[in-house]
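Here is the input, now give the coordinates:
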Amino acid sequence: MDHASAFSRDNRGSQVGYNAGNIHNHYPDPGNPAEDTCAELLYLTDPEVDREDIRIEKGDRTAGTCEWILEDSDYIAWLASDSGSLWLSGSPGKGKTVLSVFVTEKLEETHDQNTCVVLYFFCRYNDEKQNTAVAVLRGLLFQLLRKRPFLGKYASPPLRKSQAQHTLSSLGILWKIFADMINDPGIDHVICVIDGLDECDFDSRKQLSKLFFSDKKSAWTNKFKLFGLSRPLQVLYFEPKRHIRMDTEKIMESRADVKKFIEFSIQNLSLIRDFGQIETEVRIQLLRKAKETFLWVGLLMQELEKKSTCLDILDALEESPTGLTALYFRFLSQIDGRRGGSCSRILRWISEIHRPLTLAELADALGYTSSRGLSATAILHSHLDACGSLIQIKPAKRENIFFRTPMLHVSLKDYLRNIESNNPSVDQFRIDERPSHLEISQRCLAYLSTSMLKTNWTCFNLDHIKSQSPFLFYAAIFWITHALKTPGAGLELYDPLSPFLSADSPLRLNWFLSYFLEVDKIAFIRHYGARRTEGPIIHKAIQHGLRETFNYLTRSDADFQYQNDLGITALHLAIESGDQAITDVILSRGGAFDRSAATWNSTLCNAAFAGRIWGVKFLFENGIDVNKMSVEGWFPLTVAVMGNHLQTIRFLLNKTTDISQADKYGRTALMAAAITGNETVIKMLIQQGSLIDMVDILKNTALHYAALERHEKGMEILHRHHADTSLKNLFKKTATDHQSTLDDVDHVESRHRHVPNRTNTTVIYLRTGIMSSANFGPVYSEVLAWARLQATLTQHRFVVLHQSEGGLQHKRVGCCQYSYTQPLLRLTKIAHETESAEITCIKFSPSEDSLGFYMYLAPSGIRRKIAAP
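Here you go, the predicted model:
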């Protein structure tokens, strides 16, 4: 997963504060992203770059190898067919990945790129961007959109800002987008290659197998065919039409390729005196012991290239065992005893981390510091060298001057996890998954406890942060992911003396803010998130789903009655998270359920927004009124619609007496449905009698919001039920008028693509600013001036704004309901001329949401200086 999903339990109790804020201030939100920017939103990794990295990592393909696949009868039949699946399986080290690179290159060479789209993806077990079903689909969609940009029309609606986060993590939605794209009349034929499906997690492997290889699919598969490569899988969730088995059917072909690889590799030994006299014997011994395994040859050649005489080479060959398992045992046995502990730890970390680390990150994580005239990275190099041929450092194409820790071959990882305890010489290298994740999570927490987060929150992506604290980014994002993989480790993780885990910890608050800054939830942090982090660790255990920590705290007489400044207790969090077991424990231990407390309606809204149907039903059955507005000004039905959870919506729809009830800001459930674009919910609400032409405090109707979000089908439904198209909002705009505004958004975003150093976060602020200006009016030309001139974050200066066509409108931003009137130009001047200064002249109202417009003007260095109210 990506790191966001690890916090799903934490988010569910709080996100209504963020998303509901978007309902209130929806007019700054852009509609659908421009079709040609959808690829940027989907981007996790670029398969084309990954393919180039594989070439760097594994070296160039030996001439003549892999070519047997072009003459294989199953491959030829698959290639000649209009559709269908081809599966190739082989044991570890057989050269499947190099073969997949070769196949993708040949497919691109031999097929007309105007009529056939060639897609590919390379799965990697230790990189979260390459080892899940969601990551695979996002990678394929990214590549498909890069090659056929016009298909962005299928991705644009689901990727609008109000639903982008959900879409990017939803396998079902991503699959529908993919299927719709393949089914487009403009697509003639698609060939897809997926390498290493076995390196995905178990659930993803099962999901992808069923999605891609099942014959029970729609008609679009008639122009789609897929080639999958993996190790033999114990359980297949599909019946491939054709199956190439390298371990049985293609032994001769594999053996011939390995022979060519050996002949090429031993050329590196030719400079050794008299090598010609033993060359034939070396070739015979390598071929005999390799067992058709490229990896075995590659590893042993690394050892032979260290020898300086023919006798040394012959001795090494004679001592070398047959097969990868025996070879790994030998390599581990040869590690210097003085370095055994450090090598074991390095292998453990590289095996279990969730993404490759740079050498600087790994050195910092392991606690190496400059010593004896050596830098921390140089010390790490010494320990890596002690691991011998098991680890090789390669330059990382995507990290410029940095070097990346290598990925252990999956066969080595499997061997380390299955070392038998009766091998004392290598027992210290055995990797036990649970203790390893516990070690990493404990190290992450310890690192955070001594980091700069003790005094302030920060942006992890700033260069000086990466330089000063290389491991901070990984520790902050992934500590809980590792913690969740250590079942039963609550007692070991929980340290009441830890500054991170203590009640009302400033360190934890700063970590929380920094984390959400990384995932672009600025409004959530400012408006709601900061206060929600206050409270004892029992609250965090419930929010993060740390069941063992919760159980330990329960045994330690935790205070279930504690209320934070919002009146929230552990019982509130358990119910809104939908956790019946924890709720029962809290109630049995004296947790009070006072139905008269106003906080329960807020909890009901939180549970409704997150789709926690058990929590919603529990509160309803215990007397909490679903028709009562929460203290924040929301109704459960409206936020359930905004959360897009159909089961919860249906339940509340049957319990709500007035489905047209307007919240504090005049928004109705139908308006929320128009924002999300859920056609089923729109129809359901209209059929139940929802008033179509109601207006909110900005005089926007449901039709306005459907237009803003470019929900054409939603607009059609509203039109069929006679929505009034002549109604104008507070800014004298009809629903139709919003189309011109959205065209301007597209224009600015198209300009953005050619601007260096502009981050995705900045684009969000830019889009928010444009939509704000479309309603505010006076600032519109200022926004477009900044975008049109293509100034970078670091180069932009106050004077740029004076160059806009037609000049600037030096007017205040505020309209009737906004309490602040700080001129934009003053903010811009401060933000871009004093990047290290605190911004104190701007007063933000916690109840309003135009901060995004101010924020987009500021570079990241100043953005993080703006304090939450």
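
Could you use CA atoms for every contact and neighbour count after this?
Noted.

distance between the strand or helix carrying residue 772 and the chain's centre?
In this structure, residue 772 is located in helix 760-776 according to DSSP states H and E. Here the centre of helix 760-776 is set off from its chain's centre by 23 Å, with Cα atoms, centre = their mean, to the nearest Å.

for the helix or strand that it is followed by, the distance to its chain's centre please.
Following helix 760-776 in sequence order, the next helix or strand is helix 780-788 (DSSP H and E). Mean C-alpha position of helix 780-788 versus that of the full chain (Cα atoms, centre = their mean) differs by 31 Å.

and for comparison, fold this next one:
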Amino acid sequence: MQAGRLSAWALLHTSAAADLFSSLIDISLGPFNRDQVILAVSLVIISRGDSHFRHSKRQDKMAAEAIGIIAACGQFVEQSVKIIHFSKQIHDRFQDAPAEIDAWRQQIQALGKLVAAIEASPALQVEDLKPTVEQAKAVGDELLRIFETIDFGKDDGFGHKSWRVIGGFLKEDEIGDLFREVERLKSLLGDQIAVININQGHDKFARVESLIQGLSRSFRPGTDEDQCLQDLFITDPLSDRDGIITAKGRRTPGTCEWIPRTEEYQTWSTAQSGLLWISGPPGKGKTFISIFLTHLLQSSKPDSTVIWFFCDNKVASRNKAVNILRGLIIQLIFKHNQLTSRITPIWKIQGTNLFQENSFETLWRIFEDMLVALKDHQVCCVLDALDECDEPSLSSLLFKIQTLFEPSEKSAQVHNLKLIVTSREQPECLPFTLSRFPHITLGLLEHDIQLYISDQVSHLAKVKGIEGLPLCQYIEYAFRKRAGGTFLWVSFMAHDLERKTVGEIEHALTQLPNNLPEVYERILSKIHPESKTAVANMLTWLLFASRPLTVVELCDAVQIKPTLYLTKEQICLDYIQSCGHLLQVSTGRSPNGVDYRVNRLSPLIPVSTKMAELNSKESGASLYISFVHQSAKDFLRNHSSGLAAMNGPMDSKKTHADITSRLLSLLAMNRPFRPLFEAAKDLPLLPYAVFNWNYHMREMGVDFVSVLDEHKDFFRKSSEARDRWWAWYHFEYPGQDPPRDVPLLHMACITGLYHLLEYALLKRNTLLGLLRAREVNRVWGHDQETPLHLMVKQGQDKMVHLLLKYGADVSIKNIRGKTALDGAAFLGPHSVFLLLTSSRTSREIIEADAKSSTSHRRRGTLLHTAARGGHQDICRELVEKWHYDIETKDQDGFTPLLVAVRCQHLSLASFLVKQLGAKTTPRIKILESAFYLRERSRINEALESLSSNLDVDINAADEDGNTLFHRSYSPAFIMLEECIQVGLDFSKRNREGETVLHRNFWLSATHERLRLVLKESHLDINTRDNQGRTPLHSLVAIAAHPDQAPWSLDLSNLVVLLDFGANRCLADAQGRTPSELAAEYLRQGPDEIDMEEGIDASCEIDEMPCTMSMIIEILSRYATAPVDVWVADHSSEDMGNGDQPATT
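From the prediction side, this is the model:
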């Protein structure tokens, strides 16, 4: 018992490991909380300890080994925390720290996670892993020994700390070797864990492997770019492709290979850009062709960027045009990291609104912008099953695709995109748009179908042991006779025969169905009569639901009751299995485990589930049910022998009404409020109701009134049920209590329910008309917004028009002082802005705003807002129709042109200049605006665009001749190397004859920067201005005014200048050396200096005398040998050899 308790004690007291690596515990051990996991493992160890003493010494030895490895793991976890701390200190404190420091820290974190997994899991606490953990511990000991010998407080005598000064560079090789050993141990330990899990029959191997693969992502710094990508992510196209292969099997060799031999494909392949359309009816293998083509392109075009997207109308993250764009954009960014600069500036302004359905136009502009940026690089794209995209958004996408490839369009000349689309020939918008492009039609596909049949029959013959027998030939003959060129039919029949005996196979071959609809009809006809009603209800829910439903959701939806010996989930699975080829069971879980939004589901991977495994709600919560193929949904919807044969004639609007009513009943249940994930334990369908009731109500169209009558409490003026719904809907914003008393009009706008909004606004009598006039302009929520504010955000012009029709006031401001007109100018689209400008109130606002733009009063206008949003059409209308002054300045002095450049809307900036007459002077302000967002990856393109379109180059100067690098500070400084690449001229002088060395002390703050300036400019370190002053004189002069001195100036600048040969004996035009100038300032004192140079004497400058004394001492006592800028770099500690004064 003692050994068992010791094991538990060892595990329970490794709190550092548990806290640091709790995410791994969650992934590896299922949906328990951390305390439960530790308690469960502890009890197992304790019970094992008891059995040790009762049974054998061998158990005692195993317990001792477990204790030993737990102890070693705990020690290494503590080591890793210390090593990570030291690594962070090095990174944060020293600019010259090794570039690999971040990678080193990630390696130790990765190894720490694996060790923590061993510590937390008894199954991994085996002797085989102990040597590796001990080696890790030994490496950790050695790393700590090195780090603890480094004096992090040491400086070079001037208060400057660097990696070189503390001696770290002397140990870099040794540290690097140790971290390489860490990387080796991490890989070794990962392999060992995988072997153990496989041998023990666990399924955690994939999770650990996934964790290893995800380490680099998990520990990336939380930059804007990373957060933007997280918001952009909607689905992983690579996982989607792999999931399809897992579900449907691999392609039969020889099939699909005729496609590249066609003239259409070859023409497409050799062109610089173009579109190829491949179409065919259901079951012809279009998706397999798409998979084949993605692999083919990756292999045959290794220098091209190959991207793809597999549409699926069963999954909301893959059936809308906006999501297609998000999937393509994120692939481009992953393969060309610099493209983050194309989306991050807009995301910084719009946030997650950028990725909503109403942002299609903005996302398309970003996608086009990325293609233009890659104009010298070929991009190949495959869009599969485009017919499964939501039809309204599909039409918009097809229009954009058409304009992208039309020969008359300019865009076709500036991108290098090669696109393949596979689809059916329905809906009609597909052939209407795509038939003008090269087209391959999938007919009988005789060659491919024969290969596929041979492959399937060969597999079946091996399984049944009938290879070479006449029965095998008969199977192949029967398949070829009945297949009709449909791969899906062959797949279904092969699967059915595999489950029959050899004797049954021969008879079954005489009864084969002739086509897919007949396959589905037979499935329904075989369902047991007692189950038909429940199965029909289940199929109805699956057919009309907005996303795949889980087993537990289906149980709740169909209201399945458990029996004496079967759970609801097991009964549901029986119904599902009775549907044969109609349905499939897939596994998947929301990324954070409690996010029930449909568009955030992880990829669904089909699995085979046994009824014995489905014995609880938890086991069914991650099993999703969906249709095997689109043809199954078509059959159930369109055939009289489908659901209609089981359940009577089907009215889709009535079905949506029934589902809406059921979901609203769940929302209206009078229960104490609990968080959604807790309430879902008792009501599994509740999360679906929260986020999808409005979808079903929207599908009802104008027939929604019956639902309103049935659920009056939910739709009355004030409703507790509606408040409860909003609290659940709003749950993803922690720390912010959702506002109560949700107005009906605001809810209609949030949910996009046009007919509900129209119904609520109808003036059925005079009194109600007056009340609704007040409600339509009611402000509500954290931002105190009207319904019009909300609809402008969503960009739905039809609902905006309705609100305006019933008296929505455009002039009402939200809590941030913004009107709906401001929102439309910023967010677009142009159609919504046009609608708002049609009202008299809007016209008055715009006229007053336009007038203020010409009054030379500095204030932000709608023109500035439209420029910030990047909307060319809106800017044109404001200038040409409403006569805005294109040179109007906001409160910060920025014109619309400067705002566009600051927000990286470079094409808009060019438009403002060339089409609307914006002035490009002063050029230096435009140049400085380009650096505002500090987008390093895009600055070269920005500078090129400014130079070619606006005649603004990197050496632009102000009226006094000062360039950006004459200033005390500019965002351009952090992109010094990029500026040099585009022609930065350090030798330019201002009207006072000063170079950048006289004015910019950031450049002389380090040896590396000054070396770079001197090498690039060929300037003499002792160059003089019009007053004969050298950079040393200028440094002394500016140091005499600490209140005006730039933040980058301290006494290290003086030392750096001296190290590079600054002559302290040269005199200026008044005969003063730098030392004499400092002494003169010291004698005068701050008040006299201020009066002499016209500075406000009320500013006390107490530190000036001390600074001047320090300068005099350094100039008189610091000895150094001048550095040759053309030789290898020297460390600062090698440069001075005389007495060095202490610094304060």
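
just to revisit the earlier point, for the helix holding residue 772 of structure 1, buried residues please.
For helix 760-776 of structure 1, a neighbour-count test (16 or more other Cα atoms under 10 Å) marks 761-776 as buried.

quick one: which of those is nearest residue 715 of structure 1?
Closest to residue 715 of structure 1 out of those is residue 771 (19.7 Å), distances taken as Cα to Cα.

Verify the stated contact: residue 255 of structure 2 with residue 454.
No: using Cα atoms under 8 Å as the test, residue 255 of structure 2 is too far from residue 454 to be in contact (11.4 Å).

neighbouring contacts of stretch 299-318 of structure 1?
Around stretch 299-318 of structure 1, the neighbours that count as contacts under Cα atoms under 8 Å, 6 or more residues apart in numbering are 265-266, 268-269, 272-275, 278, 282, 285-286, 320, 389-390.

Helices - which of the residues you listed land there?
Counted as lying in helices by DSSP state H, out of the contacts of stretch 299-318 of structure 1, are 265, 282, 285, 286.

Looking at those, state which has the most neighbours.
Counting neighbours by other Cα atoms under 10 Å, residue 286 leads these with 24 neighbours.

Tell me the counterpart of that one in structure 2.
Structural alignment (TM-score structural alignment) places residue 286 of structure 1 against residue 479 in structure 2.

dump the residue contacts of its match.
Residue 479 of structure 2 makes contact with 453, 490 under the criterion Cα under 8 Å, 6+ apart.

do the same with the one 10 residues further on
With contact set as Cα under 8 Å, 6+ apart, residue 489 of structure 2 has these partners: 283, 483, 515, 516.

Show me which of those residues is closest to residue 893 of structure 2.
residue 283 (62.8 Å).

where's that closest one relative to residue 515 of structure 2, distance?
Per Cα to Cα, to the nearest Å, residue 283 of structure 2 is found 10 Å from residue 515 of structure 2.

swap in residue 446 of structure 2?
16 Å.

For those two, work out which one has more neighbours and name it.
Comparing residue 446 of structure 2 with residue 515 by other Cα under 10 Å, the one with more neighbours is residue 515, at 16 against 13.

correct me, but that one touches residue 487?
No: contact between residue 515 of structure 2 and residue 487 fails when scored by Cα under 8 Å: they sit 10.9 Å apart.

Residue 418 of structure 1: how many residues sit nearby?
Number of residues near residue 418 of structure 1 (other Cα under 10 Å) recorded here: 12.

how about it, what's its match in structure 2?
Using TM-score structural alignment, the equivalent of residue 418 of structure 1 in structure 2 is residue 638.

can you check residue 486 of structure 1 too?
Residue pairing (TM-score structural alignment): residue 486 of structure 1 is matched to residue 700 of structure 2.

whereabouts in structure 1 does stretch 1084-1096 of structure 2 align?
Going by TM-score structural alignment: stretch 1084-1096 of structure 2 matches no residues.

Ok, stretch 336-346 of structure 2 next?
Using TM-score structural alignment, stretch 336-346 of structure 2 pairs with 148-158 in structure 1.

Centre of the chain to that stretch, how far?
20 Å.

Which helix or strand contains residue 558 of structure 1?
Short version, using DSSP H and E: residue 558 of structure 1 is in no helix or strand.

Number of residues surrounding it?
Number of residues near residue 558 of structure 1 (other Cα under 10 Å) recorded here: 17.
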